[in-house]
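No letters, just coordinates:
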């Protein structure tokens, strides 16, 4: 029936308004299709396929050698080639077994329900102009209008966890399945199988979520909507040859030796944590520059970060440097901790213990105890606390240390931070679920994200609430001398503009360096302006 003949004018106008509003609703816009670029195919054919093909070619050669009898030949060329191929075959079977092993249930314990409730309460306040914990969203029955820009923005961000499906296609049971994972790190089969106490909790969260989104969720379950549940979804691993790890281990060993011989660094281990330490001979803990701790990210270990570390050592020859090494994020398959990632509480205990052992911090929180007048001495005391520099995944560890021991970090510099806006899901989506269309995305996906140890760490040990750092958990966040943030607008992993907006919404501006064209990892290039910002931070006040 024609609408204009059977509806009152007011109703007709209302429907037209709702239709137009829905068309302009950013949470309803279909995800734009992305075409593969030339760089994607260049990386695919000249990098990925050659590395990937080493394993099937080795299998083919070994099978051919046994079939043709060439495996019994005595000449050294045939014997060497067969030995290399056979080692790849044996390693591929080991790699397959380990891939099956890590595909099992996550060994990570969930955070307390109280902590998760507090995290969700903070998520609901983001963008609402409510900063105080004493003003939880929804306590006064606040419900946003569906067309309120804050509600639209919230819906648009939340749908990332549902493979960026239009908001109207998401049903209530889809949201319950996602919340059940994010709270209890587990799958839920049906609504009826959710325990009663957990169902009550989820009902309260869904009610608040609907108020914040400005819309009630339709009943039912939409099987066409994919719900992203990182630590219970299948682990995505791509095989790579044994020679890959041999070459990588050899290069990293050479780089460690170079740091020892050229830069007089010391390689040590503290409670299972390997580290690189350089302390100048004439450095004084009371008058010398404040020590720097660098926390590296995912990738290839020193092969990826060695040049950056050497540039810092060269720029600050009189300053102590400590670089903890994390084998689970560096593809060090021969290391005993390769499949035992360091977690939130262990990192705070071990790294905090190492800094105390070095005399760089004093006490559990890095604060000097206040002594009485009789106990005070005229002798100069060491300045406790370190300057902490972190990149990418290292910002997670940086955040864990700030939460556990805020007093031991006097200055902070976050480069390409992935620790902010975790609730929006961009990092998990881009790193684990997004289809690659550019060469850089394919490089990150295949050579980092789909590596056995990295995949196990990300897809079985990721906790969004622990990994999220809030602005008020950073001491002196508004002081540019004590807190610096380097963010790229074209970051391939996180939404740089949104990270910038989050920080600026809380008054963080002068300490924020934002490059609209900056890519993830660009600050590691010593001729890039972002690297100069890192040096500027290093050269900053050393007595703070």
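Yep, that arrived. All values derive from a computational prediction rather than experimental measurement.

from here on, contacts and neighbour counts on C-alpha atoms
Fine.

What is the biggest helix by length in the chain packed up against?
When the chain is scanned for its longest helix (criterion: DSSP state H), the result is helix 76-102. In terms of contacts (3 or more C-alpha pairs under 8 Å, 6 or more residues apart in numbering; DSSP states H and E), helix 76-102 is packed against helix 49-68, helix 242-263, helix 452-460.

In addition, the following structure is provided for comparison:
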């Protein structure tokens, strides 16, 4: 959930960041001030001793754990799936080029905003080697193929790119240096407490926790004691999950995958609002939940393990829902023969996987300097969180997760996104979903504003949340009931299709601008 733009929210997020990042230095500063003002008597007070002990522990944590851990993350190489064939590479290249309208802007943003005079043929070849060949330069036996791609790029640009290599630096997610920031032990204590409370709420509400093997207890920090006390064992050695048994004969069950952040905690209101007779399988991706844990498996292994979990619960004809990072699994579900046959419909909330060939997601996650409060929160809580940064930088292959419009036409699919999304190019995605092109007009945007009222739950549809940032829609107390209503409609098993969807009398009301929400 991203904060808004108010001064109060800016102060709040900065306070949280400083507290959870520099607690050891804050305690050291307290010791210095207490000694300077009150002498030995002040620093020997029980409260002072407690603060000083916390400071010593935090400083040791930084020196003995964070610095070596940071060094180890940087040294680990990227892991890729098998190489694509030349025909598949060409198909991927041409598909991406076909729906890219402003090729010059496309190239400049992938080159970190460099001027075209600084971008030469070898710069773009270097980027293509990462994007299509999964390797670093210089070109070798594949130079002939690269030259063919360069000719097509120049043809679309309408002019020749200068030879040689310029000073421009390209964004190459898997080869760039991973930028991480420190988190105090207090932060992990807060995270562990939040995780425990979340688990208790879900289990009290009828969910069962399916844990990884007990041997995985020491492979994740903060420790999850439910791993030692589990009653149910996950079919996957790498993924834990919560499952609420499906009891309804009139509805379909749900498979849900969360976004980056702190796991399932922010989604409790949404999960509990869904009628209790509808089964929910909520899969946890701990590698993007601010955990210190083992690396995420490759996509081919990951989707097999998810298939094992679905088989364990004997789910069929389900609705797949992904939020933010969870939308990266959409293509995996649709490409897997086993899961595709069981997926009835898809709901993508704040999608980051659509038009993934565009530079917005990669650039905003790795190169953008935060200015606004929402960008600052994203930078600290997501972009530079060690586990998330490593997963996206060393265990992520964009072509495994990119979603194309044609993929979504195979079944009922709804895309829910905020009009002020600070991670993706919201207008480009909305235009691509609605008319298959990246070009849009203000008349198009006005029509998108009506999409919430006109949603039918049939075919490929866009729901545009005007004034909402990334992650704010499903967290908003005002918007959440409407999103849950759409989920319920997808879950319904009926042959009758109404012309409009109105779960309550307030569903079609207009929306205000971005809501300021607590984090």
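Arrived safely. As the structure is a prediction and not an experimental result, all values here were calculated from the model.

Relative to residue 118 of structure 1, which of the helices and strands packed on helix 76-102 of structure 1 is closest?
Of all these, helix 452-460 sits nearest to residue 118 of structure 1, with 23.0 Å by C-alpha to C-alpha.

which residues of structure 2 does the closest one align to?
Taken onto structure 2 by TM-score structural alignment, helix 452-460 of structure 1 occupies residues 386-394 there.

how about the equivalent of residue 309 of structure 2 over in structure 1, what does it touch?
By TM-score structural alignment, residue 309 of structure 2 lines up with residue 354 in structure 1. By C-alpha atoms under 8 Å, 6 or more residues apart in numbering, the contact list for residue 354 of structure 1 reads residue 270.

do you know how far residue 354 of structure 1 is from residue 269 of structure 1?
To residue 269 of structure 1, residue 354 of structure 1 is 9 Å away according to C-alpha to C-alpha, to the nearest Å.

same thing with residue 92 of structure 1?
Residue 92 of structure 1 is 31 Å from residue 269 of structure 1, by C-alpha to C-alpha.

And the two? Which one has more around it.
Set residue 92 of structure 1 next to residue 269 and count neighbours by other C-alpha atoms under 10 Å: residue 92 wins out with 20 against 12.

And that one? What does it align with in structure 2?
For residue 92 of structure 1, the residue aligned by TM-score structural alignment is residue 62.

Repeat that for residue 514 of structure 1.
Per TM-score structural alignment, residue 514 of structure 1 is aligned with residue 464.

Determine the number of other residues adjacent to residue 337 of structure 2.
10.

in the stretch 101-250 of structure 1, which spans are helices?
113-125, 149-158, 172-184, 196-213, 242-263 (DSSP state H, counting those that start in this stretch).

Reformat these as TSV; add distance to residue 436 of structure 1 and mean neighbour count.
Listed next are the helices of the stretch 101-250 of structure 1 as TSV, based on distance: least, C-alpha to C-alpha, whole Å; neighbours: other C-alpha atoms under 10 Å:
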stretch	distance to residue 436 of structure 1	mean neighbour count
helix 113-125	29	16
helix 149-158	21	20
helix 172-184	24	19
helix 196-213	30	16
helix 242-263	22	16
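
and of those, who's closest to residue 483 of structure 1?
Closest of the helices of the stretch 101-250 of structure 1 to residue 483 of structure 1 is helix 113-125, at 22.0 Å (criterion: C-alpha to C-alpha).

helices or strands next to the closest one in the packing?
Against helix 113-125 of structure 1 (3+ C-alpha pairs under 8 Å, 6+ apart) you get helix 196-213.

Let me see the contact set for the residue nearest to residue 98 of structure 1 when sequence neighbours are not counted.
Residue nearest to residue 98 of structure 1 in three dimensions, not counting chain neighbours: residue 452, with 8.0 Å by C-alpha to C-alpha, 6 or more residues apart in numbering. With contacts defined as C-alpha under 8 Å, 6+ apart, residue 452 of structure 1 is in contact with 98-99, 237-238, 331.

For PyMOL, write a command that selects the buried ones of those.
Of the contacts of residue 452 of structure 1, the buried ones can be selected in PyMOL as follows, counting by 16 or more other C-alpha atoms under 10 Å:
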select buried, resi 99+237+238+331
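
Just give me the closest of the contacts of residue 452 of structure 1 to residue 416 of structure 1.
When the contacts of residue 452 of structure 1 are compared against residue 416 of structure 1 (criterion: C-alpha to C-alpha), the nearest one is residue 331, at 20.8 Å.

Distance-wise, check the residue mapped onto that closest one from structure 2 relative to residue 199 of structure 2.
Residue 331 of structure 1 maps onto residue 290 in structure 2, with residues paired by TM-score structural alignment. Distance, residue 290 of structure 2 to residue 199 of structure 2, by C-alpha to C-alpha: 16 Å.

quick one, strands of the stretch 201-350 of structure 2?
For the stretch 201-350 of structure 2, strands defined by DSSP state E, counting those that start in this stretch occupy the ranges 208-211, 220-221, 232-233, 241-244, 254-257, 280-283, 292-293, 318-323, 343-349.

Show me what the last one is packed up against.
Think strand 343-349 of structure 2. strand 318-323, helix 330-335, strand 412-418.

can you check the second one too?
Counting contacts by 3+ C-alpha pairs under 8 Å, 6+ apart, strand 220-221 of structure 2 is packed against strand 292-293.

so how far is the strand it packs on off the chain centroid?
Distance of strand 292-293 of structure 2 from its chain centroid, counting by C-alpha atoms, centre = their mean, to the nearest Å, is 17 Å.

and what of stretch 323-338 of structure 2?
13 Å.

Need the residues that contact that stretch.
Contacts of stretch 323-338 of structure 2 with the rest of the structure, by C-alpha under 8 Å, 6+ apart, involve 256-260, 299, 303, 307, 320-322, 339-340, 343, 346, 348-353, 400-403, 407, 471.
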